[in-house]
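**Student:** sequence unavailable; structure follows:
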């Protein structure tokens, strides 16, 4: 199987990058999400390159090619290459020597299969030659991709012990790609759910944002709640609120609005601003994200009135009222507020003084 030619390869910076890293000679390949999504006809995945070249050699070659080389993770073999219209992460082939939950001691290698063995899921361990596009598959990722199956490489329990974040990634990728959730992976994630307590809350927040930002994650969120996945870190998320999440997703679509993960998170919480504020603090959300979450859990207030709730929008801002109305399933009432800005009094104090 061959990967369709990515657009970035045609850019001068892309050509320079591939030439610098001897891609045509087989020293460097595209890997991970860019291969997976490219085979599915999806766009937008980050550019990740795996190379047999050592990190200092990568740095030297990029500089000689006129590309910026940023040593973003030299200890783990990663250099970020920056050129006009292109940003790519270049990582030397690795094998794990020892893992510590989220961090691993690695050794560099020139064996593609060793590098593939340390990755999480089979569909993320596909490598493509550039510029030809020939795909190399060491763990059955192509078959899993065709079957829309998200499957751990090796023993799921062991892979989760190596990196606890893989629990949340398993569900996120299943929500995005899977036709049916893999039973072995689900059992392992359920058994090791308490491992999530060892993760930083920022990482949990990022995975939650990516999951809830998918077109329709309701079925996977329901499965996670059923299996107690959130219980160790977000016990406030309640299965009783799942119909509200489904209603919110439907209302977003009816109103023609893109998914908003803060709004969807609010739909899973009780209508309690203290709970929302506590979760915002626990997940270390930014101030705008915390404020939006707290505002969204409050009752819509003006839902029962005829016409758009302009008073509430003027007082609390259009976004807050739109969130509340969509959570209440009232897309029609929310639609007139989309793009609405609070009007400003055309006369100021300076005008009055001048008169």
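**Tutor:** Structure's in. What do you need? What you see is a predicted model; the values in this text were computed from it and never measured. Residues are numbered from 1 along each chain as shown.
**Student:** make it CA atoms for all contacts and neighbour counts henceforth
**Tutor:** OK.
**Student:** look through this protein and tell me its longest helix.
**Tutor:** Using DSSP state H to define each element, the chain has its longest helix at helix 242-255.
**Student:** I'd like to know which elements that one is packed against.
**Tutor:** In terms of contacts (3 or more Cα pairs under 8 Å, 6 or more residues apart in numbering; DSSP states H and E), helix 242-255 is packed against helix 218-226, helix 261-267, helix 318-327, helix 331-334.
**Student:** return the most buried member of the ones you listed.
**Tutor:** helix 318-327 (a mean of 26; mean count of other Cα atoms under 10 Å).
**Student:** the residue lying closest to residue 280 once chain neighbours are set aside is in what secondary structure piece?
**Tutor:** Of all residues not flanking residue 280 in the chain, residue 290 sits nearest, at 5.0 Å (Cα to Cα, 6 or more residues apart in numbering). Element membership for residue 290 (DSSP states H and E) is helix 287-296.
**Student:** which other residues reach the helix or strand just after that helix?
**Tutor:** Heading C-terminal from helix 287-296, the first helix or strand you meet, by DSSP H and E, is helix 310-316. With Cα atoms under 8 Å, 6 or more residues apart in numbering as the test, helix 310-316 has contacts from 301-302, 318-321, 337, 342.
**Student:** same thing with stretch 44-63?
**Tutor:** By Cα under 8 Å, 6+ apart, stretch 44-63 touches 17, 20-21, 27-34, 37, 68-71, 74, 77-79, 81, 87-93, 108-110.
**Student:** one more time with 6 Å
**Tutor:** 20, 27-31, 33-34, 69, 77, 88-93, 110 (Cα atoms under 6 Å, 6 or more residues apart in numbering).
**Student:** among those residues, which ones are in strands?
**Tutor:** Filtering the contacts of stretch 44-63 for membership in strands, criterion DSSP state E, returns 28-31, 69, 88-92.
**Student:** just flag the most distant two among the residues you listed.
**Tutor:** Maximum pairwise distance among the ones in strands among the contacts of stretch 44-63 (Cα to Cα): 19.2 Å, between 31 and 69.
**Student:** second structure follows, compare the two:
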């Protein structure tokens, strides 16, 4: 039965047509097909973000064809067959059909081919080994990709152990794709292969692992995938500090923030968080967010008053405060009203600047030096304790400089 993509604006957009026309002008009709995620997501009614194209043209031919059509060509991975075309300010990643010559668990040496089945055979999952022509007709060399996509089955192309040994990151990708597109129990053969080969993940770069982990945690509901990942020993291999406790389920119920989900997997211990972030080489923003939330947590409680909350907000910042509130909320899911009140306060409050400085002290006769810093710190402490009064600063500062005699 012929399957055809319908009602897909990206498929008929002028930029898409221009790129396909450029390739077919060089290689003839049918030399280029859409591949992977754009086809899969179109089939299952999910948004299409990136448009990838597979072609029988060699990389140099692709580059010339794109330029001949007046479009921009960027050789983003030409050794592996990839050229990025830019049309209408939109990138299209175009890759020559390939077969693996050798693999080492991280990288592959490839040879180019004109055989669509060979190209499909080297892909990870059957629902990703899908192609569609310019008219939207879908081709599935494995014979199972469409059915898998519609049923929510994440099944490796061919032998799962062979696919994993080619690239051990596919272990994490299995759980990530199950979180995003899977339904029901994970494929048993895939789980067994992941469990058996988990030690191979030590050969991967920390950046690849952390990136894949964050994509997994960004899924609408990663709970089932994370549970399977923990049961297979993969979570312990990737993040041995992590504990898949009820906090994680509660954090997922709060919403889709992967940073919060990662935070509740880790203990609220600054040193442990720093070590984990350094080992997995998280982006600086992610690392800092985890550390600052751990530092803020001891000062945050769901019963705190608005005045107490403003003091913590001032000292730790809105992001760390809000993350700490969300952890407390995960610890006490029935306290949602208190948590929402504090989160709303953090979203609406603007941190006021310290209303006095060294010049104000100089006018009171205090010379620059350590005493200036001590007095400003004492003023700030009292000002925070009084809930940031808007007036009376000169009098308070003067009292600190010349305290009244008893």
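**Tutor:** That came through fine. If you're wondering where the values come from, they're calculated on a predicted model, not measured in any experiment.
**Student:** how about the ones in strands among the contacts of stretch 44-63 of the first structure in JSON lines, adding neighbour count and distance to residue 11 of the first structure?
**Tutor:** Below are these laid out as JSON lines (neighbours: other Cα atoms under 10 Å; distance: Cα to Cα, whole Å):
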{"residue": "28", "neighbour count": "26", "distance to residue 11 of the first structure": "18"}
{"residue": "29", "neighbour count": "28", "distance to residue 11 of the first structure": "17"}
{"residue": "30", "neighbour count": "24", "distance to residue 11 of the first structure": "16"}
{"residue": "31", "neighbour count": "25", "distance to residue 11 of the first structure": "19"}
{"residue": "69", "neighbour count": "20", "distance to residue 11 of the first structure": "18"}
{"residue": "88", "neighbour count": "18", "distance to residue 11 of the first structure": "13"}
{"residue": "89", "neighbour count": "19", "distance to residue 11 of the first structure": "17"}
{"residue": "90", "neighbour count": "29", "distance to residue 11 of the first structure": "17"}
{"residue": "91", "neighbour count": "25", "distance to residue 11 of the first structure": "21"}
{"residue": "92", "neighbour count": "24", "distance to residue 11 of the first structure": "23"}
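**Student:** closest one of those to residue 249 of the first structure?
**Tutor:** Nearest to residue 249 of the first structure out of these is residue 31 (Cα to Cα; 32.8 Å).
**Student:** OK, contacts around the aligned partner of the closest one in the second structure?
**Tutor:** Under the alignment (TM-score structural alignment), residue 31 of the first structure pairs with residue 35 in the second structure. Residues near residue 35 of the second structure by Cα under 6 Å, 6+ apart: 52-53, 130-131.
**Student:** mind running it again at 10 Å?
**Tutor:** Residue 35 of the second structure makes contact with 51-55, 94-95, 120, 128-133, 138-139 under the criterion Cα atoms under 10 Å, 6 or more residues apart in numbering.
**Student:** now for residue 39 of the first structure, how many residues are close by?
**Tutor:** 18 (other Cα atoms under 10 Å).
**Student:** return the residues in contact with the closest residue to it other than its chain neighbours.
**Tutor:** Nearest non-adjacent residue to residue 39 of the first structure, counting by Cα to Cα, 6+ apart: residue 3, 5.9 Å away. When contacts are counted by Cα under 10 Å, 6+ apart, residue 3 of the first structure touches 30, 34-41, 127-135.
**Student:** find the nearest non-adjacent residue to the most centrally placed residue in the first structure, please.
**Tutor:** Residue closest to the mean C-alpha point of the first structure, counted by Cα atoms, centre = their mean, is residue 210 at 3.4 Å. Spatial nearest neighbour of residue 210 of the first structure, chain neighbours left out: residue 172 (7.3 Å); criterion: Cα to Cα, 6+ apart.
**Student:** equivalent analysis for residue 150 of the second structure, please.
**Tutor:** residue 44 (6.1 Å).
**Student:** so how far is residue 322 of the second structure from the one you found?
**Tutor:** 35 Å (Cα to Cα, to the nearest Å).
**Student:** what sits up against stretch 142-154 of the second structure?
**Tutor:** When contacts are defined by Cα under 10 Å, 6+ apart, stretch 142-154 of the second structure is touched by residues 3, 39-41, 43-45, 117, 120-121, 124-131, 138-140, 155, 157-158, 173-187, 190.
**Student:** I appreciate the help and will end here.
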